[in-house]
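Visitor: Here is my input; please provide its structure:
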Amino acid sequence: MILSIESSCDDSSIAITEIATKKLLFHRKISQEREHAKYGGVVPELASRLHAVDLPKLLEEAKPYLNDLKAVAVTNAPGLSVTLLEGVAMAQALSIAKGLPLIPIHHLKAHIYSLFIEKEVIFPMVVLLISGGHTMVLDVKGYDDITIIASTMDDSFGESFDKVAKMMGLGYPGGPIVEQLAKKGDPEKFPMPIPLQHSSKIAFSYSGIKNAVRLLVEANQPLDEQTQADIAASFQKAAIAHLLQKSKKIFSHLRPKDFAIVGGASANMAVREAFSHLCTQFDCRLHLADLSYCADNAAMVGRCAIDAYHLKHFTDPLTIEVTPRTENFF
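Guide: Now for the predicted structure:
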C-alpha cells in the first residue's frame, strides 16, 4: 500500500492505494473553500495553517493502514510553497519514522493520473489540463515522457472564471458559480473576442476575454440577475471556443486516438460537451476523470505514485524540496 498526501493549495487530502490491484482503500479530503471565500480567493498563510490542523486529523483516520505501507507519496511541485511544505513535512516524518521510501509527485502529472484511479493507464494520449492555475495541452507517451504542446500566455482557463465571478460580485470559487449562472443566460447577448483567433500560434490567452467582461460589467451597472447571467453565458461561450479553436489545430496535426481533459475546470459540463463533439468529429476517444476526482485530491497522487513506485522514483526524505512554480514534469 502507498499512503499519498495532497496539500498543494487549499485541499487537505490523504489516500491509501493498494499497489498490486490499484484499488483505492481509503480517501478523505477536507476543503478550505468556506474559509477562503470571505477573502475572494486563497490566502496562502491561512491555507498553510489549516493544513497543519486538518492533515493530522486525516492521518488519524488512516491509522489502521499504516503498518501495511510500502511507501509514502506527496505532492511537492507545483503549488503554494507554504502549503506544499505542510504535506512534505508529514511525508518526511512518516518516511523516516517507518523506514519507507518517499515518492515525490508532480501535481500536474497527478491530474493526468486522475483518469486512471483504480484503472490501468492508457498511453499515448493527448491531454488538455485546465485548472485555476494552469491551461496546457500535453502529449503524454508515458510516465517520464510528457511534452508540453501548448500553454497559456497569461491567465488560466479556471482563473478567468474566478476573476469574472469576482468582477460581478458572485463569490468564490467562481468556476461553478459562473457555470451555473451561464445556464440561465443568453450566450449571444454580448459578443466576446476569441483570443488569438487569427494567429497561427498554438497557445492560450484569457486576459482579453477578462478585460471584455470588465468593460461590460462597468457599462451595465447596476447589474441585474439576467445581465449577470447573459455576461456569464457569453463569457463561457468565448472561453470554450478559444480552447476548441486551438485544440482543433492540435487534433489536425497530431490526429490522436485518445484525448483527455483533466484538472479542476474539467468538471465544467459545457467543456465536456463541446469536446465530446470535437472528439466525435476527429474519431477520437474522449477520456474524463470522475467528477469527484477533478479537483485536487490524494487519490490521483496515490495512483500516480504506483507507477513511480514501480519505476523506483524515490527521493531522500532529508533533502526533498518543494518547487512552487514549475512546468517541468521530470
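Visitor: Only C-alpha atoms from now on, for both contacts and neighbour counts.
Guide: OK.
Visitor: For the stretch 151-300 of the chain, which segments count as helices?
Guide: 157-167, 174-182, 207-219, 225-254, 269-281, 298-310 (DSSP state H, counting those that start in this stretch).
Visitor: another one to check against the first:
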Amino acid sequence: MTTSNDLFVLGVETSCDDTAAAVVCRRADGSCQILSNEVWAQHDDHAAFGGVVPEIAARSHVERLDSTIERAIAVAGIPFDRLSAVAATAGPGLVGGVMVGLTTAKAIALAHNLPLVPLNHLEGHALSARLTEPAAFPYLLLLISGGHTQLIHVRGVGDYVRLGTTIDDAAGESFDKTAKLLGLGAPGGPMVEAAATGGRANRFDLPRPLAQRAGCDFSFSGLKTAVREAATSIEQPTGQDVADIAASFQFAAARHLAQRTEKAMEMISPPEGDCRLVVAGGVAANCSVKKMLQDLCAANSWQLMVPPPKYCTDNGAMIAWAGAERIAAGMTPTLDESLSLAPRARWPLAPHKDGGKLGSGRKGPKA
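Guide: A predicted model of the protein is given here:
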C-alpha cells in the first residue's frame, strides 16, 4: 500500500550505449520497490566497429528513448501525473548520449511540472546496492565499469571521498580490449568470462600492476600489453590457447582489483561502523572478480554487497533511485537550476582524500 510520503521517480540513463528508463518507489521507511526497469542494449549496432561509436550511440538513443520511457511508465502502472520527480544522467559519459537523455528528461519535467534531478552517473552506481538490500552508510565502494575504476568512501548521500582511481585504463575497458584482441566479440566482459571457463589461469604469468606502490590506485595498460604479447607469441592460436589467455587475464585483473581494494580497506581504519564493501559497475557481474573479492572480505571480516547483475550494468533503476535518495535527503534542486545544467562529458563524483584537484595531470581523464 502506498502512502503520501512515498516517492515515485522516473529515471533516464543514456550515458553510453544502453538506452534505459525505470520507475522506482522509495517508501517512507527508506526501502525501495522497483516498479519497472527497461533497458535497450545497442550491442548489435556497434558490433561491426569493434567498440562503441559515440555518434551511433546518440542516434540510437534518439530513436529508442521515447518508446523505452513509455514502456517503463506502462509496466510500472504509474502515469506521469503520479510521479514525484524525474531523474536523469547529466554526466559523465558520451556527451551526445547524455544530451539526449537529459534533454528528454527536461522536456518531461516541464510538460508535467515535475522536479528534475540531474545526476552524476557514478552516483547511480554508488547507491545501487541500496536498490535491493539495506546497505547502511558508510561503506567502501569499488566502482568497476567500462569507463571507471575507483575506490570511494561512501559516507552518505552526496558525501563521497575518492581513495583511489585508475592512472590509465579502466577495468571494463581492459576486458573489452582483450575480447577484441582475442576475437571474442562484444560485449567484452561476458565474452572474456565465457572463454575463460575452459581455460588455465596459471598458463601465462601476467604482471601484478603497482604491486610495490603505496595507496590504492589502479593500472591496466600493462596487463593489456602483456595479453597482446601472449597472443602474438602463438603463431596459430587454438581455441584452448584463447581460453588460457582469457583465463590468465581474468585472474590477473581480479587479483589486481582485490589487492588494491585491500589497500583501501586498510586506509579506512578504524572503520566507521560495520565493515562493508559494495561492488558496482558492469565488471562487478564477473564471477571470477566476485569470488576474489568474496575471499578478500572473508579474510578481513568484511561484508561484501554486490547488486544483482542487471543492476550492476547501466540501468534506469539506479538513476531513479539515486534521484529519490537525493530528494529524501532534501537535495532537490529548483527546476531553474536543473534546466540550466548542461551535459558533462567529465564529472568527478568525489574529491580525492588529499584534496587534490581532478581534471589535470595523469589522473584527470579517468577521474
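Visitor: so who does the equivalent of I202 of the first structure over in the second structure touch?
Guide: Under the alignment (TM-score structural alignment), I202 of the first structure pairs with C216 of the second structure. Applying CA atoms under 8 Å, 6 or more residues apart in numbering, one finds that C216 of the second structure lies in contact with 151, 163-165, 260-261, 263-264.
Visitor: go with 10 Å
Guide: Going by CA atoms under 10 Å, 6 or more residues apart in numbering, C216 of the second structure touches 150-151, 163-166, 210, 257, 259-267.
Visitor: And for the second structure, the residue most distant from the center?
Guide: What lies farthest from the middle of the second structure is E235; by CA atoms, centre = their mean that is 36.9 Å.
Visitor: Map that residue onto the first structure.
Guide: Residue correspondence to the first structure (TM-score structural alignment): E235 of the second structure is matched to Q221.
Visitor: again with P333 of the second structure
Guide: Going residue by residue (TM-score structural alignment), P333 of the second structure aligns to F314.
Visitor: Alignment lookup: I56 of the second structure to the first structure.
Guide: Checking TM-score structural alignment: I56 of the second structure goes with L46.
Visitor: just checking, that match is part of a strand?
Guide: No - judged by DSSP: H, G, I helix; E, B strand; the rest coil, L46 of the first structure forms no part of a strand; its state is helix.
Visitor: what's the spacing between it and P78 of the first structure?
Guide: Distance, L46 of the first structure to P78 of the first structure, using CA to CA, to the nearest Å: 18 Å.
Visitor: Report the central residue of the second structure.
Guide: Central residue of the second structure (CA atoms, centre = their mean): G281, at 3.0 Å.
Visitor: How about the contacts made by that residue?
Guide: 122, 124-126, 128, 142-149, 172, 306-307, 309, 311-314.
Visitor: switch the cut-off to 8 Å
Guide: 125, 143-145, 312-314.
Visitor: just L110 of the second structure next, same as before
Guide: With contact set as CA under 8 Å, 6+ apart, L110 of the second structure has no partners.
Visitor: Tell me the buried residues in the helix or strand hosting it?
Guide: If you go by DSSP states H and E, L110 of the second structure is part of helix 95-112. In terms of neighbour count (16 or more other CA atoms under 10 Å), helix 95-112 of the second structure has its buried residues at 95-106, 108-109.
Visitor: Next one: the nearest residue to the match of P333 of the second structure once chain neighbours are set aside from E159 of the first structure, what distance?
Guide: Nearest residue to F314 of the first structure in three dimensions, chain neighbours excluded: I103, at 4.8 Å (CA to CA, 6 or more residues apart in numbering). As judged by CA to CA, I103 of the first structure and E159 of the first structure stand 29 Å apart.
Visitor: State the number of residues packed around the spatially closest residue to A57 of the second structure that is not a sequence neighbour.
Guide: Spatially, and ignoring its direct neighbours in sequence, A57 of the second structure is nearest to D17 (5.4 Å; CA to CA, 6+ apart). By the criterion of other CA atoms under 10 Å, D17 of the second structure has 25 neighbours.
Visitor: contacting residues around the equivalent of D17 of the second structure over in the first structure?
Guide: Counting by TM-score structural alignment, D17 of the second structure corresponds to D10 in the first structure. The neighbourhood of D10 of the first structure, defined by CA under 8 Å, 6+ apart, consists of 31-33, 42, 47, 51, 83.
Visitor: go again using 7 Å as the cut-off
Guide: Residues in contact with D10 of the first structure, defined by CA atoms under 7 Å, 6 or more residues apart in numbering, are 31-32, 42, 47.
Visitor: ok, those residues vs I231 of the first structure, which is closest?
Guide: V42 (24.5 Å; CA to CA).
Visitor: follow-up on the earlier one: more neighbours: I103 and E159 of the first structure, which one.
Guide: I103 (31 against 23).
Visitor: Just confirm the more buried one is within a helix.
Guide: No - I103 of the first structure is assigned strand when assessed by three-state DSSP, not a helix.
Visitor: For D307 of the first structure, see how far away it is.
Guide: To D307 of the first structure, I103 of the first structure is 10 Å away according to CA to CA.
Visitor: for G79 of the first structure, same thing?
Guide: On the measure of CA to CA, G79 of the first structure and D307 of the first structure end up 22 Å apart.
Visitor: Out of the two, name the residue with the larger neighbour count.
Guide: Taking neighbours as other CA under 10 Å, G79 of the first structure and D307 compare with G79 leading, 23 against 16.
Visitor: That one maps to what in the second structure?
Guide: Per TM-score structural alignment, G79 of the first structure is aligned with G93.
Visitor: Go ahead and confirm that match touches P343.
Guide: No - using CA atoms under 7 Å, G93 of the second structure is not in contact with P343, being 9.0 Å away.
Visitor: Onto which residues of the first structure does stretch 246-262 of the second structure map?
Guide: Against the first structure, stretch 246-262 of the second structure falls on residues 232-248 (TM-score structural alignment).
Visitor: And the matching stretch against the second structure, how far off on average?
Guide: Stretch 232-248 of the first structure differs from its equivalent in the second structure by a mean of 1.2 Å after superposition (mean CA distance after the TM-score superposition for the first structure).
Visitor: Off-centre distance for that stretch?
Guide: 18 Å (CA atoms, centre = their mean, to the nearest Å).
Visitor: Of all the residues in it, which ones are buried?
Guide: 232-248.
Visitor: With stretch 161-178 of the first structure instead?
Guide: Taking 16+ other CA under 10 Å as the criterion, stretch 161-178 of the first structure shows 161-166, 168, 170-178 as buried.
Visitor: between those residues, which is nearest A37 of the first structure?
Guide: When those are compared against A37 of the first structure (criterion: CA to CA), the nearest one is Y172, at 5.1 Å.
Visitor: contacting residues for the closest one?
Guide: Per CA under 7 Å, 6+ apart, neighbours of Y172 of the first structure: 37, 40-41, 162.
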